[in-house]
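Trainee: quick check, what structure comes out for this input:
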Amino acid sequence: MANRFMEMYGLSETTRAMVAVKNRGYAVSNPFAQQPGHHTTEEVLSSRMPAYPLRFLECCPTRPRACTTRCLRPCAPFVRRAGG
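Mentor: All right, here's what the predicted structure looks like:
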């Protein structure tokens, strides 16, 4: 998918690396960011390549997280007032 996107829009490796540098720079101010850091374009381009054509510093890692949803019954007095 990344190959096709690069081909369709004429995106170079350097441009992708610049986007990664920008994004990680913004992440520095986010206390919940997974991998914040100040990197250079050269550091991104020299990082290992886990899946062609993406480099490690271009990828977003996933970590185990939990999510919950509460399903509540509607409050009967409210439903009666609202006409439900």
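
Trainee: from here on, contacts and neighbour counts on C-alpha atoms
Mentor: Noted.

Trainee: where's residue 24 relative to residue 7, distance?
Mentor: In this view, residue 24 and residue 7 are 24 Å apart by Cα to Cα, to the nearest Å.

Trainee: now the other sequence, so there's something to compare against:
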Amino acid sequence: TATADSDETEEVSDSEDVPVCYDPVLLIDKVVTDVGGDGPDGVVNAAGDIITYEITVTNDGNVTLTNVTITDPLTGL
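Mentor: Alright, predicted model coming up:
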């Protein structure tokens, strides 16, 4: 609200409402970074081979997000 006043006039005011658009966007990307010690192009050829993943979560919206959790049964998260 803006207000104007002078010694010769009464106080006047005006306000303007601006709608705010909330757009929460959560992105997730899961990639293999290593297979059996041979990099991302390695081959799983035996039980017990270790696969390493990288999971990246990005807040791509215009809202602060809270209590963000990641679950992935394959990685144990």
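
Trainee: give me the TM-score for this pair.
Mentor: The TM-score (TM-score structural alignment, normalised by the length of the second structure) is 0.26; 34 aligned residues with a Cα RMSD of 3.7 Å.

Trainee: residue 24 and residue 7 of the first structure: which has the busier surroundings?
Mentor: residue 24 (20 against 11; other Cα atoms under 10 Å).

Trainee: quick one, what contacts residue 28 of the second structure?
Mentor: 55, 56, 57, 58 (Cα atoms under 8 Å, 6 or more residues apart in numbering).

Trainee: at 7 Å what do you get?
Mentor: By Cα atoms under 7 Å, 6 or more residues apart in numbering, residue 28 of the second structure lies in contact with 56, 57, 58.

Trainee: can you tell me which of the residues you listed has the most neighbours?
Mentor: Result: residue 57 is most packed of these (other Cα under 10 Å), 13 neighbours.

Trainee: gap between the two ends of stretch 5-17 of the first structure?
Mentor: 15 Å.

Trainee: likewise stretch 12-26 of the second structure?
Mentor: 45 Å.

Trainee: quick check: residue 43 of the first structure is in a helix.
Mentor: Yes: with DSSP: H, G, I helix; E, B strand; the rest coil as the criterion, residue 43 of the first structure is part of a helix.

Trainee: any idea how far residue 77 of the first structure is from it?
Mentor: 61 Å.

Trainee: tell me, how many residues neighbour residue 27 of the second structure?
Mentor: So residue 27 of the second structure, with other Cα under 10 Å, has 10 neighbours.
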